[in-house]
Every structure is written in C-alpha cells, then in structure tokens.
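> Test case, fold it:
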Amino acid sequence: MAYVGHVSDPSAQPTTPRGPGRTARRQPAAHPDAGAAQPPARQATPTAPAASVAAAPAAAQAPALGVPIGRIPVVAVSPVVEGGRYPAKASVGERFPVRAKVFREGHDAVNASVILTSPDGVETRVDMTALPPAGLDNWEASVVLDEVGPWTFRVEGWSDPWQTWVHHAEAKLPVGMDVELVCLEGQQVLTAAAAIAEAAGRPGDAALLTGTATALTPDTAPEDLLDIALSRSVRRAMATHGPRELLSPTPDYPVFCDRRRALFSAWYEFFPRSQGAVYDEERERWVSGTFDSSHERLEAAAAMGFDIVYLPPIHPIGTAFRKGPNNTLTPGPGDPGSPWAIGSAEGGHDAIHPDLGGWDDFDRFVARATELGLEVALDLALQASPDHPWVTEHPEWFSLRPDGTIAYAENPPKKYQDIYPINFDRDPEGIYAEVLRIVRLWMSHGVRVFRVDNPHTKPVNFWAWLLAEVRRTDPDVIFLAEAFTKPEMMRTLGKVGYQQSYTYFTWRNEKWELAEYLTEVSQETAHIMRPNFFVNTPDINPTFLQSGLASAFTIRAVLAATMSPTWGVYSGFELLEHEPLRQGGEEYLDSEKYQYRPRDFDAPGNLGLLLGRLNAIRRAHPALQQLRDVTLQHVPDAEIFAFSKTATTSSGDDHVVVVCSLNPYVTRESEVYLDLAAMGLPEDAVLELVDELTGATYHWGARNFVSLSPAAPAHVLSVRAVNGQSLVTGGTGAGR
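As a prediction, this is how the structure comes out:
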C-alpha cells in the first residue's frame, strides 16, 4: 500500500463535509500488511511447482522519507509502527488514542483532527483536544473503529481563525479595546462558517451563525457581545463548521482492526488424550481419551466462562527418540510421547492422531464447541519428529550436521532429540507453500484461532508473509505467538501481524515488576502487541504457585484476569497442581507433555468457581475488556498491588478498582490512595463500591483502608455510584 504525502495549499478548503460523522469516500486502501515478505526463491531441489505458493501481497511502502513538513507542523504522530510500514493494532469497538504534536509560528491558534478511512473508503473526522500542560503542543483524540479490516488515519493540523478570534475577543472586549475591529473580524469568521454549514446541508446551523454575525455590532455592550458570540449553541456550531485554514495533513498511516476476540478473550488449555483416558489393567497400558470423550471438558470450560479452548498438537506422534515420563529417554511401550514430536507413518501436520479419532470426530468436537459459544484453538508447531513424512519426502527442509545426521532441537542444556527443526532457508518456497496449505486445511474444519509454538525460532519475514496471506482472505483468523524470548523479537512478531502474544507475566511477582509491566503492555506496546496473560502452561510451573496454597493460585488468577483483557489457564491450575520436577525448576512433576494425566475436576477445594466468577466479572465490566485505560493506585505496603481501569460506554463510564495482596501466607493491611482525578472522577467524590467477588459493599473516598487475608486476598471493586448518583453500566456483584 502506497502512502502519498499531502502537500499543503494555503488556499485549499476542506474537501470533505465538516460534520464529525462519516464523510466522503476515498479510494479504498490497499492491504496494509506492510513489509510482508515475498516467498523467497528456491535454494534447494524443487519439490513443488512454484504456483503452489499463493502470491504475497505487494510490500507496502511507508510514507516517503523527506515529505515536506506542512504549513502547520504536525509531528510525533502515534500510533505509527516502523514509520507506517506495518499497521498499528485495533479491534472492533476498542477506544484508542491518536496523538500528535501540532503547533505553528506566532500566536494564532491551531487545531487538529484525525481523519479515519474505513476499509471501504469512507472518511470520518474526529477532532483532537489539546492536552495540558499548555505550551507542550500535545494533541489527542480517542477513536473507535467499527469494522474488521484495513483502516488508515491521518492527522490534519490547521490554523483556527475562530479560536484566534475568541482569544482576542476575550482579551479586548471587556476593556473596550478595538471593539469595531473585533466585531468585523468575528463577522468574517462566522460568515465563512455559515457558508460551510450551508454546503454541508445544515441550514439550521447556517442560519444560527449568520444571525450571530449580524448581531456582532459595535453599538452593543462589550459584555453582551461575548454572550452572543460564545453561547453554547454557537460554540457547538463553530466546532463543527469553523473554517480550517492552512490545512496540513500527514501521510495516511495504517491500522488493522481485528475482531473483538483478538483483544478480549479467556483461554482454557487441555489435552484431549488425557480427558477420558483409562488404564487397561489387562494390557497394562493406558487407553487414550478421544475428541468424543472430551465434550465434557468443553462443557466445563463453557460453564467457567471461557471463550477459547486450546488444544496442544493433535497429530500423529513419532516413535524415534520418543520421550518417556518426566522427559526421560526410556519410554515404555504404552507411553504416548510428546504431542510436539509431530509426525509418524500415520501422517504429519495434516493428519489426526488415530487414538483421538478421525476427521468426523474432530468436526463433531468443533461443532459442539460452537454450540457452547466456544472457539477451538489449534497448536501450530512447525517442527517434525524423525518419523514425519517430511523427513523422507523433503530432507532438504532440515539442517544437516557435519556427520550427516539431521540436527535435532536444542535449547542448552535442554535437548529435544524427538524433534527436528525446519530450516526455512532451504527450499523456502516449498516450505511456505506447505505451511499455508496446512493452515488453510485446519481453517476449513472450523479452526479460526492458532496458538503458534516457538515462532521466534522461525524467520520473521516468513511470519509476515504467512499472516498477510491468511489476513488477506480470512481477516477473522487469530494467531497467538508463544514466544517467551527477547523483547525486540516479541514486539516484532506483533508488528508483522500476530494478533496476540504470550508475555512475561508468569515471571512478574513483585509489586514493582507488576507495576512496570502493566504500564509497558497497556501504554508502551499496546499498539503493536496484545498481551495474553497465561497463569501457567504445560512448560511453566511458576515458582509463585509451587507452595500449592489456594491463596497463591487465587492471587495469580485475579491479577491475570484483570490486568489483561485476554488471559489463559492450563488445566490442572484449578486443582492447584504445583509439584515441580525438581526444586528451583519450572517443569511439572509427571508433566502431561509426556504421559496421560486424567484428572478429577470435581475434587474438593478446586478453583473452578473462582475461574467462573472472574470470567463473569470480565464479561460484565467493559473496563476489564480494554487494555489501555489503566491507572496505578498508590498503596504504601510493598505487598499490596492496586490499579483501576475505566471504560466509556454508551450507558456511562465503567470503573473497576483491583486491590490484591501479593503475599499468599499472611494478612496484609494498608491504606489505598485513589487518584480519582486520573479516573475521571471528582477529587472529593465518595464512591459506592461493590466487591464483585463477594458482593460486599463499601464507601470509599481518596483514602481508604484494606485488610487482605490468605482466605480473601483480593478485592475486585466496581464503582456503583458516585456521590449518591448511580454509575452502573453492568456488573454482576455476588449476592445482587
């Protein structure tokens, strides 16, 4: 997609109607997945016709370097990713800020607007607001996109003759200075605005402005002149129709608007082979669970309020170098092996492990999930066991060691002898085509969400191409990057198209770490990387949970479910599974990665009700469904963490205050100081709060006392009323 810089013309008038709603249609923008790589030419023996690779979209061009600065300078525009090379992130209904610095020479007033262009070319103008403190030239507009697809935005700076006149009038008229000249200047601006209103089809506004211009005469008392010109109705009309001179637009910058679930979702992970698995005493081996025996777990996930059920790989598993229990190299005859060791004589990534069922069984599983309001996320792990058909059919896809053997995966000191990584630099065209084929195959069976295993170990330009190809035809498909790696790689994967990203949440336990990280994901990286706060994974048994205390699990669940609009749970969390393979390590003892692990999910003391309650609270409160509007709240105690979230909805503002102990062992008590102004509330407000976890009601001001025990380590408080006036936009407080 090419972005053309707009050249300022001092005599130019706006080319779109002046109202704040949708306006003129522009030529629909090309797809904004800038920088998407073309599939490379083959570098090894051809194995498939070149036509098998779908054509990659033309690489988008960033706004040209050296575009002349406008007559009204507009700089430091955000959100802009790599100068506009990649689209910033948004989702349907998400409110996000567009910011810029806008200024000019001298003392005349400037103003600014954001011009949004929808996927079908319709333009919408949203006026910006100057932010305090005055003199720093910071402008901001809060915008909302309402349609999935590629959008663009630009910022238009302009000279504002109306605000210039208001400033002069307020300074001069009260002291009787230059009254006749002030009136003439006001008439000129109002008359110009009336003509704009008339052209926009707003005759009522045009008549109001013409009448106001006529009433501005020097024989009227100066104080009355201000009342006439600055009435609420005149200010409103001028905000819509006031002349915009020296219009200076920036280039168009891309934003891709994903569906709502890309931003707001709750994930539940389980292994179908464990669900319904039984031990056959006669054969002395386990019998795998199946898709059909997993319907019960779908129903449980839906009952707990989850949106997405994520399955580890469901493909055939190799036998060569198969891992036994606890990652040993001595498997028994009945050990199932790691699902990530994909491929056997029974097939590879385009096949289903026969123990789980067949395609009809899988389709029935997806259909049942859909009936329950769930989506099925599938693991996309681009690697192969030594038994994968690729190894014999496409040996050029793998790396060879000097001794002639294929290199297996290593992350020293960890070794994965049962997995061969793919070398994307050997026959890239063939590899690209095969991966796209596999993804589209699973998409055709109802999979619209993929959790991608270790994407940071594959070339970024490959992901840019693949994600662009899928988005081009199926913009509803969501990819989650499981990349626990260096920050720049994680962020770049988000830039090139990943809709969601795993995070460092599982390693953020101290108060200062949580505060720093919440600020990072909600403010610094929100336009490039949507965080998914998983509380645990099959690979990560967090040290915070290894005490096995229910309070520790409750603390981490509350934090994950409220800090991020997307969070996830690996099954076993609700049963307080916590034993590590070794002290100081993060591997689970008897890890499900290497063996069947059927569970009694109805065991006493499980946290299923808590998980369901948290998901119900999230669904009831828009404040918890958004990422960006967060305020850290001050608590002197180093082991109590507090923050608030706010969302503006059509039925009012929604505020949620979270106060959570970080100590699962003892009671913590402290004062909580609420920054009410930062929440958009009066500084002397008295808030009526309901604890959405317990149903208890509190009345708080700016300074409050809390006591958090291991039995009740957190408050999730919704603001029900401010100074006695109802503020409820939702909420399902327990007991109400």
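> switch to C-alpha atoms for all contacts and neighbour counts from now on
OK.
> How far away from the center of its chain is the host helix or strand of Leu480?
Per DSSP states H and E, Leu480 falls inside strand 478-482. Its chain's C-alpha centre and that of strand 478-482 lie 11 Å apart, by C-alpha atoms, centre = their mean, to the nearest Å.
> hmm, who's touching that strand?
262, 448-455, 493, 498-502 (C-alpha atoms under 8 Å, 6 or more residues apart in numbering).
> So which bits of the very next helix or strand once past that strand are buried?
As assigned by DSSP H and E, the chain's next helix or strand after strand 478-482 is helix 487-495. When burial is assessed from 16 or more other C-alpha atoms under 10 Å, helix 487-495 yields the following buried residues: Met489, Met490, Arg491, Thr492, Leu493, Gly494, Lys495.
> quick one: which of those residues is nearest to Ser231?
Nearest to Ser231 among those is Lys495, at 46.7 Å by C-alpha to C-alpha.
> Quick check: closest non-adjacent residue to the closest one.
Ile528 (5.2 Å; C-alpha to C-alpha, 6 or more residues apart in numbering).
> can you tell me which of the contacts of strand 478-482 are in helices?
Judged by DSSP state H, the subset of those located in helices is Leu493.
> In the contacts of strand 478-482, which residue is surrounded by the most others?
Gln499 (27 neighbours; other C-alpha atoms under 10 Å).
> Cross-check the contact I'm expecting between it and Arg260.
No. Between Gln499 and Arg260 there is no contact under C-alpha atoms under 8 Å: 10.9 Å.
> Check the offset of stretch 586-599 from the chain's centre.
The chain centre lies 31 Å from the centre of stretch 586-599; the measure is C-alpha atoms, centre = their mean.
> What are the buried residues along that stretch?
By 16+ other C-alpha under 10 Å, the buried positions in stretch 586-599 come out as 586-598.
> what about it, start to end distance?
Using C-alpha to C-alpha, to the nearest Å, one end of stretch 586-599 lies 21 Å from the other.
> One more sequence to fold, the one below, so I can look at both together:
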Amino acid sequence: MTGRPDLRLGISDVAPVVSCGSFSARAVVGEHLPITATVFREGHDAVAADVVWRSPGQDGTPQLRRMARYGQEPDRWLTTVVPDREGLWTFTVEAWSDPLATWHHAVEVKIAAGQGAGELANDLEEGARLLDRVAADGPEEHRDAVAAAAAALRDESLELTTRVAPAFAPALQQVLHDHPVRELVTASPTYEVWVDRPRALYGSWYEFFPRSEGSVVGGQATHGTFATAVDRLPAIADMGFDVVYLPPIHPIGRVNRKGRNNTLTPEPDDVGSPWAIGAEEGGHDAVHPQLGTLDDFKGFVWRAGELGMEVALDLALQAAPDHPWVREHPEWFTTKADGSIAYAENPPKKYQDIYPINFDNDPDGIYAEVLRVVRHWISCGVRIFRVDNPHTKPLNFWHWLIWEVKKTDPDVLFLAEAFTRPAMMHQLARIGFTQSYTYFTWRTERWELEEYGRELAANSHYMRPNFFVNTPDILHESLQFGGPPMFKIRAVLAAMMSPTWGVYSGFELFEHVAVRPGSEEYLDSEKYQLRPRDWAGAEAAGRSLSGYLRRLNEVRRQHPALQQLRTLHFHPVDNPNLLCFSKTDPGSSDAVVVVVNLSSRHTQIGTTALDLPALGLDWHERFSVTDELTGAHYDWGQFNYVELDPYREPAHVFSIAFPRPVQFPPAVG
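Got it, this is the predicted structure:
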C-alpha cells in the first residue's frame, strides 16, 4: 500500500519544498517567504488551511498562520512567513474542515432562495451550537458578542434576517475567521527551511589580487603584500562593495610552475598561479610569505570590516606537486600506471602545476583535514568561502562539510564556482551551497536573459545566483568588442537583475583584450603574473567606471526591491534590443522598473507594455517614476515610450512613486 491513509483531507504540491523534502529550502532573515499548497476535500463542505511555522531549536515556538486562496486555481492556498533569525525553521501545512464557513454559505443560499425560519430551524440551531464552541474556546474579550449571536439564532421571536444578522456581521465574521472551529485536521509532512543571514541573498562582490597591489619601481612591478593591499580597500568600499573576494593566498608551488600567459617555460621571477597551492612554506592553512604573515591577513580582514566589508576567501581543494600533502599523504591523489601522480586535465587543457585530490582514497583523512583548514580560516575572521570547481568533487563530501561547519558557525556562507552542467549546479545548491556562479556571462540576447531570469526566480527557494560580469578566467566577447557602453550594460543587468553580483578588478578600467582571437582568457592574465594598475591616473583621465559602479551599488542599497530575487518580473517591449523588468519588495512597498538597451552601438527606441497588476496597480493607473541614474522624472502608465542612447546612458532604473498604498501580488514562481 502506498500513500498516507491518515490524510483525511487532501494536501498536495506544498512549496517551498526541495527534492520532496530531502533537502532544506532556503530563506534569509527578514525575507517574505511564500508558502503554498493545494488543499481540497470531497463533497461541497468548506475547507481551510493553516501553516504551522516553527522557529529553530527543540523548544521553537510554533506560529499558526492562516492561509488564503490565491490565483486562478480554486484549491491553491497561500500564506507568507518572515523568519526573524538564522537557523533551521520548519513548517507543516494543516488542512481542516471549516463548519462555520459551510454553515454560513448554506444559510445565505437558503435565505436567498426564499426559505423561511421553519425550514431553517435545524440550520439555525447548528449555527448556534458552532458559536457556542467558539464562545467556550475563544478569547474572553469576544465571548459576549459570540454568545449574543448564538442567542439571536435561537430567538424565535425575531424575524429571520434579524436572527442571523449578528452572526453575519463583518466584525463577528472577523472574530470567527481568527478563531475558527477546526474539524478533521489533517497535517502534511514537516518540511525544513534553512534561514541564513541577509548577505546570503544580497551583496556586491569585488575580486582582486593583493599581490598586484605593490609599487612599480623603474617600470618593474613589485609583489604586493596585505599591508599594501589594505590601501586599496577604501576605494573598493567607496564603490559600494560589501564583499572583498581574494584568490588563494597560500604558498605557490614551484614544481611545474606556469609562466606568463600560461606558458610552460616560466622565467625565474614568474610568480605562478595562486591556484597551484602548496610549497615547502606550507599548504592550505598557510599564507604566502611574500604576502605577509597570518597576522597581516587578520589585519586585512579587520580593516575590511572597519570599512563595512567582509572578506571572502578562495577554497581550492587541489595541490601543487610540492604541497606538503603530496609528501605526507600521497594516497590522497591518483597514481598512474607508471607510478607518477596524475595532474589535472580538462582535455585539451592541461594543468601540470595542479594535482587533483582523489576523495575515494582515505575519505576520513581528507574530510577531517579540509574541515580543519576551513575552521582555521574561520578562526581568522573569514565567514565566506568561494569554492573553486566544487563540481569536480563528490557531492556527499560537500553535503557533509557544509552542514558540519554550520553546526558551529551557521553564519558561514559558501559560493559555488561551478560553471558546469545545470543538473550539477542545481544539486550543489540543493545540498547546501549558499550561492552559485551562473550562466549570466553568456546570456546576452533578450530572450536568453528573460528565460534565465525566470528560471532563477522560480528556483529561488534553494538556488541563489551571483552574477559576476567578468572573472580572471572569463572575458566574454561582448566585453572584448562592445566598447565602454557594453561595460555599463552588463553592470546594470547584473546589479539590477540579481540581488548578488560581482566584478573582477580591471572591469572598471574597461580591460578587454583577450590573449588570442576566440579566447575568453585575458591577455597578460593576472592568474600568472603581477598586474599593477594606475587607479588614480585612470580616474583623473576619465577612463574609469568606478563612479558608475558606485551609483549602481548606492541604488541597490536604497531600494530593498533590488535586494530580492523571487519578485523578478519581465515586461513586454516591442523592440527585441530593449529589456524591461521590475522588482518589488513586499516588506517596504518598494518597486523598481529597469529598461536596458542591449545594443552597445546603436540607440534603441520602443514602447513598454507594463504588467501593472504585477506592480500592485490597476491597468488604467498613472504614476510618477524617477530615473535613479540621471534624476529625470516621468509620468508613466501601462504603455511608455523609451529611447536609450548607449553612449549617453544605456539604461533607465526607475523608482516608482505610487499614487496610493499598494499590495504586491505574491511571488510564488
């Protein structure tokens, strides 16, 4: 026998639920989380539903939240919960028979059909008995009113309409709604929601290499340190970034070290790739001596915090051939037939300077060592890890590691750098990764952006995107050939569409030259060499996008709507080179409408056809909008003329001044 025979009433399609409840859904503190279910029963009697929402801990206080019907389906129900602290919350949907609603409907219909008090004698008594139950069990302040309504139903000296009037009065109906008679209560399974701190959903990331922040002496770059890199932090904070992400900061292997532009024949002074981790100076728990000491790193983290930012550290589980692990634990790697250790390959690419770890050899030892390393950096003030290539490691390892860390440090976040197949990316999110890199970099056409945006919003209950416009590995052709306007376009798209976005340093200087035609690798890639930049000179010469990035991040902080994912909604435009979307925040009644010119070469003209009900408005209403990038004001409605010149300003970011209080429709995917 299958199914649950104890389900007296029908409950199905509960959301948010991940993999039939195998994994926790996700939310952040303060987020408005919709919970939905299909609830139904046999016959014509009324049914209702509640959500039992329980806070973390064994003694978590349950909250009973009444659900309401929504949407076009008559049996679909909704309520919204707002978690107020981190940890593992749970919820259960309870369906129940609503005899008060059944009685109310039956009496209304019979009176409308002309039936008199004699024909309704049983109905009136049944209603009085139901009210007696509410008076006995409900709050004391309403007992007299409920009892009086029951007495009126029994008073045969009154006209029929007078007898039922107290029970039908709106004030009493509200009391009965808040304190119903629940019969045949049927509970769904209990589902989990892991609630993170807000940074798990919203933030602006900036990636840079501290080693490139040294001085230039006689035209020669010198190796930067944490002490010199600290000087870069105020400018990053001034651009409005919340997270400073550092590539690996550990000793770099000397065996098979790569030279400039990934050459196999390095010069003696070549610094190598930071992802070739480990040398005689130490491994994953050590700091590269040329960057400074562990105390210098802690000072860097402290200074970032003082400026309102936090540091994300790269967690790359691989080893250079001279990593201490190779000498002390050769069983952690794969040995080839000739006895040598296999280096990393992604044919036709070869990574001779990196040994991948074989997690099937001594998993207990590897698991324990990685957990030790992660906790070491947590003790140094790191609360965010950007995980390199997690899709090349076992899923069960990540599931164990992430939740083992969260047992003691629930505020630690993990970003999956997994540019891989969709199934793997989604499963990494399901098992515990806080955020994920995405395919945003390769989505450039309107239909691609709309399709991908809808997919991410629909899966926002477990997968949170981080839209990086570029990375040390990815210089998309749109940036190579689109000119400065394209840098603005991609920045607006990333910063406005996704609550979390990021840039790799050099983006603000319009760096766009690839190592060769058809490649997405940078020429003179910072992965293999020092790359000092003249930030002040570029700013003075007007060749910097830093002010534009600052304004985008300011707008994001000022508008809670832009800190949301599930409310992303696309609107039609009659020009395929124009993209229009909106975001709303139910907690603040904030709404933003964005229109972007996707062409970096030509002015685009079009007319929007806004879905006004998605913004809480009626189709005919007018409202005022302010462009947060230019300060211009417009009077808008459903249809609006738009003209965007990419060389002047390729986008509108409109905040809405509503003509009246609004309530946004629920964002339920």
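> After superposition, what's the TM-score here?
Remark: TM-score between the superposed chains equals 0.95 [TM-score structural alignment, normalised by the length of the second structure]; 653 aligned residues with a C-alpha RMSD of 1.8 Å.
> Can you lay out the buried residues of stretch 586-599 of the first structure as JSON lines showing secondary structure?
Listed next are these as JSON lines, based on DSSP: H, G, I helix; E, B strand; the rest coil:
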{"residue": "Glu586", "secondary structure": "coil"}
{"residue": "Glu587", "secondary structure": "coil"}
{"residue": "Tyr588", "secondary structure": "strand"}
{"residue": "Leu589", "secondary structure": "coil"}
{"residue": "Asp590", "secondary structure": "coil"}
{"residue": "Ser591", "secondary structure": "coil"}
{"residue": "Glu592", "secondary structure": "coil"}
{"residue": "Lys593", "secondary structure": "coil"}
{"residue": "Tyr594", "secondary structure": "coil"}
{"residue": "Gln595", "secondary structure": "coil"}
{"residue": "Tyr596", "secondary structure": "coil"}
{"residue": "Arg597", "secondary structure": "coil"}
{"residue": "Pro598", "secondary structure": "coil"}
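> Pick the one among those residues closest to Leu441 of the first structure.
For these, the residue nearest Leu441 of the first structure by C-alpha to C-alpha is Lys593; the value is 25.2 Å.
> isn't the closest one right up against Ser338?
Yes. At 5.3 Å, Lys593 of the first structure counts as touching Ser338 under the criterion of C-alpha under 8 Å.
> where do the helices sit along the stretch 151-300 of the second structure?
Secondary structure of the stretch 151-300 of the second structure (DSSP state H, counting those that start in this stretch): helices at 160-168, 170-178, 226-229, 233-238, 294-306.
> export those helices to JSON lines and tack on distance to Gln63 of the second structure and mean neighbour count?
Formatted as JSON lines, the helices of the stretch 151-300 of the second structure follow (distance: least, C-alpha to C-alpha, whole Å; neighbours: other C-alpha atoms under 10 Å):
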{"stretch": "helix 160-168", "distance to Gln63 of the second structure": "28", "mean neighbour count": "18"}
{"stretch": "helix 170-178", "distance to Gln63 of the second structure": "13", "mean neighbour count": "15"}
{"stretch": "helix 226-229", "distance to Gln63 of the second structure": "49", "mean neighbour count": "20"}
{"stretch": "helix 233-238", "distance to Gln63 of the second structure": "40", "mean neighbour count": "17"}
{"stretch": "helix 294-306", "distance to Gln63 of the second structure": "36", "mean neighbour count": "17"}
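> if we can go back for a sec, and the residue nearest to Lys495 of the first structure, which of the three is it?
Following three-state DSSP, Ile528 of the first structure is assigned to coil.
> show me the contacts for the residue mapped onto Arg451 of the first structure from the second structure.
The alignment partner of Arg451 of the first structure in the second structure, by TM-score structural alignment, is Arg386. Arg386 of the second structure sits next to Tyr245, Ala312, Leu313, Asp314, Leu315, Phe414, Leu415, Ala416, Glu417 when contact means C-alpha under 8 Å, 6+ apart.
> Looks to me like the second one is in a helix.
No. Secondary structure of Ala312 of the second structure, determined by three-state DSSP: strand, with no helix assignment.
> what do we get in the first structure for it?
Match for Ala312 of the second structure (TM-score structural alignment): Ala377.
> Is it correct that that match is in contact with Asp307?
No. Ala377 of the first structure is beyond contact range of Asp307, at 10.2 Å (criterion: C-alpha under 8 Å).
> which of the two has more neighbours?
Between Ala377 of the first structure and Asp307, counted using other C-alpha under 10 Å, Ala377 has the larger neighbour count: 25 against 21.
> Strands along the stretch 501-650 of the second structure, start to end?
If DSSP state E, counting those that start in this stretch is used as the criterion, the strands of the stretch 501-650 of the second structure fall at 569-571, 578-585, 590-597, 604-609, 623-627, 633-636, 639-644.
> Redo those as CSV? Include distance to Thr293 of the second structure.
Shown next, in CSV, are these (distance: least, C-alpha to C-alpha, whole Å):
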stretch, distance to Thr293 of the second structure
strand 569-571, 48
strand 578-585, 44
strand 590-597, 46
strand 604-609, 53
strand 623-627, 47
strand 633-636, 53
strand 639-644, 51
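> Reformat the ones you listed as CSV; add mean neighbour count and distance to Asp338 of the second structure.
Converted to CSV, these look like this (neighbours: other C-alpha atoms under 10 Å; distance: least, C-alpha to C-alpha, whole Å):
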stretch, mean neighbour count, distance to Asp338 of the second structure
strand 569-571, 20, 57
strand 578-585, 25, 57
strand 590-597, 24, 57
strand 604-609, 17, 62
strand 623-627, 18, 66
strand 633-636, 13, 72
strand 639-644, 16, 63
